[in-house]
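how would this look folded up:
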Amino acid sequence: MPASNDSLNTRHVAETRAALVRVGREMFSTVGYHAASSDEIVTRARVSKGAMYHHFKSKRELFEAVVIEVLSEYGTRLSKPRIKGADDWVRLIKLALRYLKAASADDAFRQVVLIDGPVVLGWVRWRKIQWEVGPVGFEAALENCMARGLIEPAPSKALAHTIIAAVSESVMFVAYANDREVARKEMEGVVTTLMNGFRIRPPQN
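As a prediction, this is how the structure comes out:
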């Protein structure tokens, strides 16, 4: 049975948006937000400028969609392969270190999320997106660690914000470092020490 006009239109709309996000992501990752022009984005995506503004009110709105996509994908990637450790708190520390590694090893993540993200979107919006997209289940994971007696009792939401803020700043330090690999190794030790400061008992190896 042939597809209806409505289903064809819906698919076309979805494909157009996907093409804009894909090309925008490629350009924002390689040349940065400010050097990526809307004209070149629509040309590479093979859509009209009117089509772009039908989906996104501005280049900034397209950029936000790209940031959300990159963060969502990276959140999934952070959990693979499965993190092994002596206990849940050790595994959370290793998860934080994986995120830290992205600042030195993943150029697209570094450019889009860490360098252009806070500048283009503004600090408040950038942090809100990180909280909504990135740390899925993090607060619950902290509550689990407290229930197991691994870390000191504390308001879980406040603790989650504190740890995420500290790790985010650590990641920014690495992202802007002249030698990112050296900075990452230094910060890995700092983050590990900081997070282990919340422990009730030392980790069992």
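
from here on, just use CA atoms for contacts and neighbour counts.
OK.

grab the most central residue of the protein for me.
The structure's the chain has its C-alpha centroid closest to L71; by CA atoms, centre = their mean the separation is 3.0 Å.

please generate a structure for the following sequence too, so the two can be compared:
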Amino acid sequence: MSDTRHAPAKKPSKNREKLLVAARRLFAERGYAGTGTEDIVREAGVTRGALYHQFADKQGLFRAMLEKMLPEIGERLFNETMARIKHDREDLKVGCRVLLGIYADPDVRRLFLIEGPAVLGLAGWKALQAPLSTLFLHHALQHLVDEGTLAAEEMEPVAELLAGALQQAGLGIANADDPQAARERYAAGLDLIVEGLMRRG
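The predicted structure is shown next:
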């Protein structure tokens, strides 16, 4: 598996967007291993040269596709959480449940949770999603710091532990025979952790 972390960024183009759209559809339908670059360029209506002008290889295209998905996940997480809460301190509990619901979405489950760790490796997959989970958890935990439930110096380790719990829940949902049932089990477990944290003070 090649390392594309240090490949220079290519100038955005219509071909790049076509390739990302095609890759997302085919990877979701057939999986990473079952999709060849020839399938992607044919679906996108571009040449192989256009693909390799934009991406170092298929793994680089896959990584870029996931990077493009992350803001979509973040926007959905924010909007659905804000629609469900009545008080800022509910951000954490509700947001965790919303995120697990997003993880159970078929495309997110297949691309982000099943193919992602397999293609990028567990460490690469965790690093890719770290900015999103950090933004969400720091925002939610800051409300608890502001109200005195959580000490400021406790926020970082608690955020790291919750990020790990959410990642593990995501992997559990991804590999479950019944993703929706698994989502409810993990949500109930996270509720216990979060409610215990919120009862402090």
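
report the TM-score for the pair.
The TM-score (TM-score structural alignment, normalised by the length of the second structure) is 0.86; 190 aligned residues with a CA RMSD of 2.0 Å.

does the residue nearest to the centre of the first structure touch G134 like I think?
Yes - under the criterion of CA atoms under 8 Å, L71 of the first structure makes contact with G134 at 6.2 Å.

need the residues touching each of those two.
Counting by CA atoms under 8 Å, 6 or more residues apart in numbering, L71 of the first structure and G134 have no common neighbour.

helices along the first structure, start to end?
Assignment of helices within the first structure using DSSP state H yields the ranges 5-30, 38-45, 49-55, 59-78, 88-105, 107-109, 117-121, 123-133, 138-147, 156-175, 180-196.

in the last one, which residues are buried?
The one in question is helix 180-196 of the first structure. By neighbour count, with 16 or more other CA atoms under 10 Å as the criterion, the buried positions of helix 180-196 of the first structure are 180-181, 183-184, 187-188, 191, 195-196.

likewise for the longest one?
Neighbour counts over helix 5-30 of the first structure (16+ other CA under 10 Å) mark 16-17, 19-29 as buried.

and what of the third one?
Across helix 49-55 of the first structure, burial judged by 16+ other CA under 10 Å covers M52.

gap between E184 of the second structure and R109 of the second structure?
Between E184 of the second structure and R109 of the second structure the computed distance is 15 Å (CA to CA, to the nearest Å).

what does E67 of the second structure give?
Computed with CA to CA, the distance linking E67 of the second structure and R109 of the second structure is 15 Å.

so between the two, which is more surrounded?
Ranked by neighbour count (other CA atoms under 10 Å), E67 of the second structure and R109 place R109 first, with 21 against 14.

what residue in the first structure is paired with that one?
Using TM-score structural alignment as the criterion, R109 of the second structure maps onto R110 of the first structure.

burial count for the residue nearest to that match when sequence neighbours are not counted?
Distances taken as CA to CA, 6 or more residues apart in numbering put A103 closest to R110 of the first structure, at 5.2 Å, once the chain neighbours are dropped. A103 of the first structure: 28 surrounding residues under other CA under 10 Å.

surely A28 of the second structure and L111 touch.
Yes - between A28 of the second structure and L111 there is a contact at 6.0 Å, judged by CA under 8 Å.

roughly how far apart are W123 of the first structure and A141 of the first structure?
Distance check for W123 of the first structure against A141 of the first structure: by CA to CA, it reads 26 Å.

out of these two, which sits in the busier spot?
Neighbours were tallied for W123 of the first structure and for A141 using other CA under 10 Å; the higher tally belongs to A141 (17 against 11).
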